[in-house]
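**Student:** Mind looking at a prediction? Sequence and model below.
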Amino acid sequence: MSDTGSVRLVAWVHGHVQGVGFRWWTRSRALELGLTGYARNTADRRVHVVAEGPRDRCEQLLALLRSGDTPGRVTLVVQDWGPAQGGLVGFDER
């Protein structure tokens, strides 16, 4: 049985993920999954992803981030789960 309750996924993506279209790719996958949130570059060269929606769809996005089929080269994805906080519209690149 899959859990489809609304959650917030926060993921920190490490590797060569800036300047390679990674945020655009993440936004496209998130929109295909019907998620809201954003992907933004950080000063330490990671990408910070926040996504809200059904748990199973957030898990799908997390699996895609770890798939090896992303732009650039992902070496590590650290995730945190919490309740959805709302207030997000669409999925932005920041």
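**Tutor:** Looks like it came in fine. Residues are numbered from 1 along each chain as shown.
**Student:** CA atoms for contacts and neighbours, from now on please.
**Tutor:** OK.
**Student:** Arg8 versus the residue nearest in space to the middle of the chain, what's the distance?
**Tutor:** What sits nearest the mean C-alpha location of the chain, by Cα atoms, centre = their mean, is Val49, with 4.1 Å. The gap separating Val49 from Arg8 is 10 Å, by Cα to Cα, to the nearest Å.
**Student:** In addition, the following structure is provided for comparison:
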Amino acid sequence: MIENGGHRLAMVQHFLVRGRVQGVGFRWFVHREASELELKGWVRNTEDGDVEVVVAGAPESLAELRASLHRGPRGSRVDKVIEHPLAESEAESLNAFKIEGAW
């Protein structure tokens, strides 16, 4: 966490996971991993066949989730994980980790 005027702010990351990541339980895998790490945010499929994740939490927990995204669940094939940091203020709109609508 980042100290900012006495407030502890979460780091916020956006991940786009490419490969064979739809139809293999990838979103449920991410949900389980993120929930165990007590991260906030969401995961969803994209129309392009990727999986998108927005997540907030402690740097160590984000590092663990990043490793899980690269590994993926059994039956998946992760070709690439594209990562972008988001503004810390984005964390304010995130709640308990959830799976957003399926396409």
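**Tutor:** Happy to help now that I have it. For clarity, every value in this text was computed on a predicted model and none was experimentally measured.
**Student:** what's the nearest residue to the residue nearest to the centre of structure 1 if we skip its chain neighbours?
**Tutor:** The shortest distance from Val49 of structure 1 to any residue other than its chain neighbours is 4.4 Å, reached at Ala39 (Cα to Cα, 6 or more residues apart in numbering).
**Student:** since we're on the closest residue to Arg74 of structure 2 other than its chain neighbours, how many residues are nearby?
**Tutor:** Closest residue to Arg74 of structure 2 apart from its sequence neighbours, by Cα to Cα, 6+ apart: Val24 at 7.7 Å. By other Cα atoms under 10 Å, 15 other residues sit near Val24 of structure 2.
**Student:** which residue lines up with Val24 of structure 2 in structure 1?
**Tutor:** Superposed on structure 1 with TM-score structural alignment, Val24 of structure 2 falls opposite Val20.
**Student:** Please identify the helix or strand for that match.
**Tutor:** Element membership of Val20 of structure 1, judged by DSSP states H and E, is empty: it is in no helix or strand.
**Student:** ok, back up a step: my guess is the residue nearest to Arg74 of structure 2 meets Val78, correct?
**Tutor:** No: in this structure Val24 of structure 2 lies outside contact range of Val78 using Cα atoms under 8 Å: 11.3 Å.
**Student:** Could you tell me whether Arg27 of structure 2 really is in a helix?
**Tutor:** Yes: under DSSP: H, G, I helix; E, B strand; the rest coil, Arg27 of structure 2 sits within a helix.
**Student:** Once you drop chain neighbours, what's closest to it?
**Tutor:** Excluding the flanking residues, the one nearest Arg27 of structure 2 by Cα to Cα, 6+ apart is Val43, at 6.2 Å.
**Student:** Look up how far Thr4 of structure 1 lies from the residue in structure 1 that that neighbour lines up against.
**Tutor:** By TM-score structural alignment, Val43 of structure 2 lines up with Ala39 in structure 1. Between Ala39 of structure 1 and Thr4 of structure 1 the computed distance is 22 Å (Cα to Cα).
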